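>>> Based on what follows, work out the 3D shape:
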Amino acid sequence: MARIQPPAKVAVRDQLLTDRRRRPLVEVVAAARAIAEHLLAAPEVRRAATVAAYVSLDGEPGTGPLLEALRAAGKRVILPVLLPDGDLDWAPYDGPDGLVPASRGLLEPAGPRLGPDAVATADAVLVPGLAVDTSGVRLGRGGGSYDRALGRVPVGTFTCVLLYEGEVGVPVPVEPHDRRVGWAATPAGVVRLAS
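A predicted model of the protein is given here:
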């Protein structure tokens, strides 16, 4: 059963998605490279043995360069697999050739599933979003998948949302199920949030 979204949240989400659709491709590509560089330089990611990440959708800050750089650095990378109930399972990332088309335009790893609790084994968790406020409340696309996943992540784990500049510090309507993140990565750098 689909959750009913508060009107304020829907309005903020719609505006941010519109802004992203207007973003030039050259800016999207440059943002992907810059975010990858900043995250790879972050001590929490450098020290991580396992990184939970995701394959970006059209319009999102691209994760392709980041995923390849994490693999090249010897990190174990796990990616989400969307389950029918909207929860997330996880599977190892073995490169772009190991990704298969899935529902909702997603690309998912074709390898063996690790279970929804696998995200708790990651030393760094990178998540998508449309915006984040200064306290770490993240605005996603409305399915609640990442809020469930973040609920499994141990306190103190590096949790970071990947965004464009101008999407950090946006007032985000809060619901009881919303899970906060501790960091935001943009083309300008990685910033700690007040969560």
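
>>> okay, CA-based contacts and neighbour counts for the rest of this
OK.

>>> Which residue, other than its chain neighbours, is closest to Gly142?
Gln5 (7.3 Å; CA to CA, 6 or more residues apart in numbering).

>>> Could you report the neighbour count for that neighbour?
By other CA atoms under 10 Å, the residues close to Gln5 number 12.

>>> what distance separates the lengthiest strand in the chain from the middle of the whole chain?
Secondary structure of the chain read by DSSP state E shows that its longest strand is strand 76-82. Strand 76-82 has its C-alpha centroid displaced from the chain centroid by 11 Å (CA atoms, centre = their mean, to the nearest Å).

>>> So what touches it?
Strand 76-82 is contacted by residues 49-55, 67, 70-71, 88-93, 103, 108-109, 119 when judged by CA atoms under 8 Å, 6 or more residues apart in numbering.

>>> Can you list which of these are found in strands?
50-52, 88-92, 108-109.

>>> To compare with the earlier structure, here is another sequence to fold:
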Amino acid sequence: MSDQTSEKSLLRRSLLDARKQLSDDELCASAQALAGQALALPELARAGMVAAYVSVGREPGTRTLIDALRARGVRVLLPVLLADNDLDWAAYDGPGHLVRAGRGLLEPDGPRLGPDAVTAADTVLLPGLAVDSRGMRLGRGGGSYDRVLARIEACGNAPALVVLLYADEVVARVPEEPHDHPVQAVVTPYGVTRFTA
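You can find the predicted model right below:
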């Protein structure tokens, strides 16, 4: 295990432990505030299609946000986890069309659009555990979104990449590896931080 990988593991554990301390009331209030901040983003205001995800457990809540985007007429794509940890995508047709899948995830029940469907998104909302002052994102370590970002880069599309986090998860620095991609913005319940290349 490299030093960077080991550092990432320690940081992930610390951030996940902090999320466990959040009360249900804090989670609910954060989800509402996060949706309000995100919906004001120009990247979402002008988007015709957004790749998002359904938050689970103690993740910053996304359900209010994805419902609001759908109500605006935005086509929302949600991930479907494949056996090899890659992601397929399907359109979000509302909360009644989510099914419980492996690892406790909620996935859309509609037709699968293929792993490349994400490359047509105007904005990609990414899960994460932290983002640093350079816009480098720390994910959970499964590599699913590393593949998504590599696929987007390979196709030549340049959607806005936005991470949704709690305020204390915007940190000075996260360990970086060659496959890591910077993001353009991070949204927390308290505001938006933008990064320049």
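
>>> Can you state the mean residue-to-residue distance of the longest strand of the first structure versus the second structure?
Taken over the aligned residues, the distance from strand 76-82 of the first structure to the second structure averages 0.4 Å (mean CA distance after the TM-score superposition for the first structure).

>>> now stretch 89-109 of the first structure: how far from the chain's centre is it?
How far stretch 89-109 of the first structure lies from its chain's middle: 14 Å, per CA atoms, centre = their mean.

>>> quick one: which of the ones in strands among the contacts of strand 76-82 of the first structure is nearest to Arg21 of the first structure?
Glu108 (22.8 Å; CA to CA).

>>> Contacts only, for the closest one.
55, 79-81, 99-102.

>>> Equivalent analysis for Ala69 of the first structure, please.
Taking CA under 8 Å, 6+ apart, one finds 36, 40 in contact with Ala69 of the first structure.

>>> what's the matching residue for it over in the second structure?
Alignment note: Ala69 of the first structure maps to Ala68 in the second structure; criterion TM-score structural alignment.

>>> Ok, Val161 of the first structure next?
Match for Val161 of the first structure (TM-score structural alignment): Val163.

>>> Which strands or helices does the strand or helix carrying that match pack on?
Taking DSSP states H and E as the definition, Val163 of the second structure sits inside strand 160-164. In terms of contacts (3 or more CA pairs under 8 Å, 6 or more residues apart in numbering; DSSP states H and E), strand 160-164 of the second structure is packed against strand 123-126, strand 185-188.

>>> closest to Arg13 of the second structure out of those?
Of these, nearest to Arg13 of the second structure by CA to CA is strand 123-126, at 19.1 Å.

>>> Where in the first structure does the closest one fall?
Taking TM-score structural alignment, strand 123-126 of the second structure hits residues 124-127 over in the first structure.

>>> Give me the mean distance between the matching stretch and the second structure.
Counting by mean CA distance after the TM-score superposition for the first structure, stretch 124-127 of the first structure comes out at 0.6 Å.

>>> which residues touch that stretch?
In contact with stretch 124-127 of the first structure (CA under 8 Å, 6+ apart) are residues 44-45, 48, 50-54, 119, 146, 157-162.

>>> how about 6 Å then?
With CA atoms under 6 Å, 6 or more residues apart in numbering as the test, stretch 124-127 of the first structure has contacts from 51-53, 158-161.

>>> Next: stretch 136-152 of the first structure.
Against stretch 136-152 of the first structure from outside (CA under 6 Å, 6+ apart): 86-87, 120, 129-132, 178-182, 193, 195.

>>> now, the most widely separated pair of the contacts of stretch 124-127 of the first structure?
Val51 and Val161 (13.2 Å).
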